[in-house]
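Chemist: structure for this input, please:
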Amino acid sequence: MIKWAIALGEFDIFYHPKPVENGQAIADFIAEFTYPVDISLTPEAVASSSPEAQKVEPTLPVWTIYVDGSSNQQGCGAGLVLTTPDKVAMEYALRFKFKASNNEVEYEALLAGLRLAKHLGVKQINIFNDSQLVVNQVTNNFDAKDNSMAAYLAQTQLLLKHFHY
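Modeler: Next up, the predicted model:
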């Protein structure tokens, strides 16, 4: 490191370490986008709700969200990119401090993205997810047989009511 500092110093290039991120900003983000889950609603009740939210409205600006999650022995996390109609991309990386399956993490990523979009006042959104299970459960092609997946699906469908997607 010193050798590089000396070599670059000849050209008036100096290394300045990046300041530490404020931990309070992360805590505020988590507190703001964590909502209680109402598990009293059954997935069937949510699924049978009006499909009006799914209709595309050509007059509304379209936002785009890409979500992905991953879980392994070292932990689990997710990433999402929310793109405005003006093609401005907002990128987020999430690290979860709990054990979860890949499918659960995929749902967590989707829920985080939907909460963010709702908070920003998005009305119409295109959603991209590479999880076959999540996509097919949300589009009612697969049933959520596991209680955990049913709870994630119910929460997702409640949030999707706020959007044309």
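
Chemist: CA only for contacts and neighbour counts going forward, please
Modeler: Fine.

Chemist: which stretches in the protein count as helices?
Modeler: Ranges of helices within the chain are 2-9, 23-32, 43-47, 102-119, 132-138, 147-160, based on DSSP state H.

Chemist: Proceed likewise with the subsequent sequence, for comparison:
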Amino acid sequence: MRVLLYTDGGARGNPGPAATAFVLQTEDGTVLASRGETIGVATNNVAEYSALVSGLRCALELGAAEVEVRSDSELMVKQMRGEYRVKNKALQQFFLEASRLARQLPVVTYTHVRREHNELADRLLNDALDAA
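Modeler: Here you go, the predicted structure:
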């Protein structure tokens, strides 16, 4: 099964109260799973990676064969593609965990999208922050 994994993470203040969100859907738009949740105080980049890790775990649980990750975090996408090194110590742990999860899936690709192409994950993220 090929799925699209939309991820988003953000913090109000950087660092500040943070949340993550992901939406896992089929190519025809059927939502298979979605989640938005607060993660305490964190940076935007930590929140972005937390969302990726949660989404990849869910894709594994659902038995996805091919995952296209779509994120508005250019930094995370380029790091996961190997185009940028991960210098930040806090992000290295998340990068390693995301890489470990991705290796358990047959195919994982990463695509950078503009925020307006990531609406549902962005809404879940903001709903979680607003509720906190």
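
Chemist: what's the TM-score here?
Modeler: The TM-score (TM-score structural alignment, normalised by the length of structure 2) is 0.73; 104 aligned residues with a C-alpha RMSD of 1.5 Å.

Chemist: which of the helices of structure 1 is buried the deepest?
Modeler: helix 102-119 (a mean of 21; mean count of other C-alpha atoms under 10 Å).

Chemist: how about the alignment partner in structure 2 of Thr83 of structure 1: what's its closest non-neighbour residue?
Modeler: Matched across to structure 2, Thr83 of structure 1 falls on Gln25, judged by TM-score structural alignment. The shortest distance from Gln25 of structure 2 to any non-neighbouring residue, by C-alpha to C-alpha, 6 or more residues apart in numbering, is to Val31 (4.3 Å).

Chemist: residues contacting the one you found?
Modeler: 23-25 (C-alpha atoms under 8 Å, 6 or more residues apart in numbering).

Chemist: closest to Ala51 of structure 2 among those?
Modeler: Val23 (9.6 Å; C-alpha to C-alpha).

Chemist: equivalent range in structure 2 for the longest strand seen in structure 1?
Modeler: If you go by DSSP state E, structure 1 has its longest strand at strand 62-72. The alignment of strand 62-72 of structure 1 onto structure 2 (TM-score structural alignment) spans residues 2-12.

Chemist: quick one: contacts of the matching stretch?
Modeler: For stretch 2-12 of structure 2, the external contacting residues (C-alpha under 8 Å, 6+ apart) are 17-27, 41-52, 55-56, 64-73, 118, 121-122, 125.

Chemist: can you say which of those are buried?
Modeler: Buried subset of these (neighbour count, 16 or more other C-alpha atoms under 10 Å): 17-25, 41-52, 55-56, 64, 66-73, 118, 121-122, 125.

Chemist: grab the nearest non-local neighbour of the most centrally placed residue in structure 2.
Modeler: For structure 2, Leu52 is the residue whose C-alpha lies nearest the centre (C-alpha atoms, centre = their mean; 2.8 Å). Take Leu52 of structure 2 and drop its neighbours on the chain: the residue closest to it by C-alpha to C-alpha, 6+ apart is Thr7, 5.9 Å away.

Chemist: now Ala33 of structure 2
Modeler: Excluding its sequence neighbours, the residue lying closest to Ala33 of structure 2 (C-alpha to C-alpha, 6+ apart) is Leu24, at 5.2 Å.
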